[in-house]
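*Asks:* Got a predicted model here, sequence first, then my questions.
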Amino acid sequence: MGSTKKIPVYSIRSLQPEALQRSDFLAAPFALYLEQHYEHLHRPHRHSFYHMVLFTSGKGTHTVDFSRFEVQPFQVYCMTPGQVHSWHFTSAVTGYVVNFSEHFFRDFLLNPYYPERFSFFSGVVDECVFRLPEALHTRIVRLLEDVIRYAGGEAPQQDMVRVWLLEVFLLMENGLTRRSTKAIPEQKKVLLQHLRRLIDSNYKLMRLPKEYADLLYVTPNHLNALCRDLLGMTAGELIRNRVLLEAKRLLTNVNMTVAEIAYELDFQDNSYFNRFFKKYEGITPDAFRNNFLK
């Protein structure tokens, strides 16, 4: 399914029996999913789809984009396509897993970016792992049981599955919002979503907040104020962190030299990339790669 020399990227189809031939959706009890795929998925890998897991019991760790988390009952983690992930469990783990493609809700909602409205699908590690509020435990579990039951049949009722899954997402988002100490105006959230989307598409060539401010028709000061208010960092730091994240992801591929990675990320030369990486990560790219491979 993949080699240790290049981090593998898994599609939904690659994680299903051939008889199902589904490429846009998969839902299963986590213990069964783990039994079928642990040999491959406990190693670092990427997904080409959205991925959500709700743990209900068990011990161990899971790592998302190089940040490690302890497994806890009723902990949820949500991932967007392209994030790097691995597991290491020390006991039996139970829960639920849902995988869906970028196209799964598109025709249903006529909105290709709908999942991005949820904070846990922002692609930001600190926002994608959280404990489910106790008041939601029973209701979310019941909905996921329904999703699995209908999705596993020969003729799954996809629209019903979509409705239930959207209810899960809306309940989780509402529960997280209620725990927040401040309400965020919808206009600010939408602007931040647009900024993140632009950074994801242009971070290799556009490194200045002014360039993004121009595309969003706001001033650089407004953009910095938005990022400080919602994220506790400047727009420049948000851009820089995206470059660093991609550098780390590329460094997991030992078939690429550090010089090739520097070129891929549009650095002027290899020495500049090395200085940049060490300044913000505290170690050289080669040291980071060696630590990862160990």
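*Replies:* Arrived safely.
*Asks:* hey, let's count contacts and neighbours off CA atoms from now on
*Replies:* OK.
*Asks:* give me every residue that touches the residue nearest to N99 when sequence neighbours are not counted.
*Replies:* Using CA to CA, 6 or more residues apart in numbering and skipping the chain neighbours, the partner closest in space to N99 is H51 (4.6 Å). The contact partners of H51, taken as CA atoms under 8 Å, 6 or more residues apart in numbering, are C78, M79, T80, P81, V97, V98, N99, F100.
*Asks:* where's the residue lying closest to the last one once chain neighbours are set aside relative to K210, distance?
*Replies:* Nearest non-adjacent residue to F100, counting by CA to CA, 6+ apart: F25, 4.4 Å away. Between F25 and K210 the distance, using CA to CA, to the nearest Å, works out to 39 Å.
*Asks:* quick one, which of the two is more surrounded?
*Replies:* Taking other CA atoms under 10 Å, F25 and K210 do not tie; F25 has more neighbours (22 against 18).
*Asks:* ok so the residue nearest to N99 is a strand residue?
*Replies:* Yes - under DSSP: H, G, I helix; E, B strand; the rest coil, H51 sits within a strand.
*Asks:* ok, and here's another one to check against it:
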Amino acid sequence: MERDSNDITLKNKLKEKQLFKISRFKEVVKRTKPHKHDAYFELIYLSQGAGFHWIDADKFQIAPPVVFFLSGQLHYWEMTEIPKGYVMLFREGFFDKKDLMNLVRSLEDTVYVNPSEDDNLDFIFGEMEQEYRNPSKNSTELLQGYLQVALVKLLRHKDQTSVTVISKGQEVFRKFQYFIQQANPVSNLKVNQVADHIGLSPQNLNAICRKVSGKSASELITEQVILEAKRFLIHSDKTISEIAFALNFTDPSHFIKYFKKTVGKTPQAFRSRYFQ
């Protein structure tokens, strides 16, 4: 476990060259500390349990069967009943076929899915855990196959009967999203800097962002700054001034105006209302 430069706990449950891992969810009732995972995806399936799962500023009630899909968000658990299920971790490098990664990308904007019993996720995840713990010839291919089946079943709950191939514009947008999510601090970013990193003109980057998300690159950068600010306001004891400096605002009053213009209330008002 480590901390990033802004005191957010980073948990790395995969070894440096490890691409995949599956294990049973810890069967304990407790509140975990807010943390995030970088550089890999996390797919959590719960067949039993109760409580809440906080993901960034959103609170999800745990109503099994349920699947949570995480790709770097800050999260923590508030369990009130013993949970049962599985935790699957995997890096992009686990997939040797582009179609599999397309399935993951199609699920990326969905963090919460209630599958049906007919999806047989208990069986699928159970078989994957057995294969992972007792590997044999072609285990990787078998695990990839099971994961593909699980992802397709989950995507059906998004009312998608098929997964379309990701266009070049969508690939660029994914790179843009990843870059601003990893930037530290993101408030320093300018559209022309990101465009230069990706290898596009600012005009082309803006056009792609608007086509894919309906928002400009600048608006999306602002959203990321506000998300980071909300994480600090909710999950840390930092003062407003400390948060402003952590996000690289030279003047706390500038940060307060920036936040209020976007959110509609001051940082302190947001924090107070959140904990009412």
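*Replies:* Perfect, I can see it now. Bear in mind the structure is a predicted one, so any value in this text is a computation, not a measurement.
*Asks:* Matching the residue nearest to N99 of structure 1 against structure 2, which residue comes up?
*Replies:* Here H51 of structure 1 is matched to E42 in structure 2, going by TM-score structural alignment.
*Asks:* For T181 of structure 1, which three-state class applies?
*Replies:* Here T181 of structure 1 is coil, with the state taken from three-state DSSP.
*Asks:* gap between stretch 184-195 of structure 1 and the chain center?
*Replies:* Chain-centre distance of stretch 184-195 of structure 1: 19 Å, with CA atoms, centre = their mean, to the nearest Å.
*Asks:* Alignment lookup: H75 of structure 2 to structure 1.
*Replies:* In structure 1, the residue matched to H75 of structure 2 (TM-score structural alignment) is H85.
*Asks:* ok, that match touching H45?
*Replies:* Yes - using CA atoms under 8 Å, H85 of structure 1 makes contact with H45 at a distance of 5.5 Å.
*Asks:* how about the strands in structure 2?
*Replies:* Applying DSSP state E to structure 2 gives strands spanning 2-3, 9-10, 20-24, 41-55, 58-61, 66-70, 75-90, 112-113.
*Asks:* Tell me which of those strands sits most buried.
*Replies:* Greatest average neighbour count among these goes to strand 66-70 (a mean of 21), per mean count of other CA atoms under 10 Å.
*Asks:* average offset between it and structure 1?
*Replies:* Compared with structure 1 after the fit, strand 66-70 of structure 2 shows a mean deviation of 1.6 Å (mean CA distance after the TM-score superposition for structure 1).
*Asks:* still on that earlier bit, got the strands of structure 2 as a markdown table, with distance to T262 of structure 2 columns?
*Replies:* Formatted as a markdown table, the strands of structure 2 follow (distance: least, CA to CA, whole Å):
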| stretch | distance to T262 of structure 2 |
| --- | --- |
| strand 2-3 | 28 |
| strand 9-10 | 27 |
| strand 20-24 | 39 |
| strand 41-55 | 21 |
| strand 58-61 | 18 |
| strand 66-70 | 25 |
| strand 75-90 | 23 |
| strand 112-113 | 26 |
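*Asks:* for those strands, which one sits closest to S272 of structure 2?
*Replies:* Proximity to S272 of structure 2 (CA to CA) singles out strand 58-61 among the strands of structure 2, at 16.0 Å.
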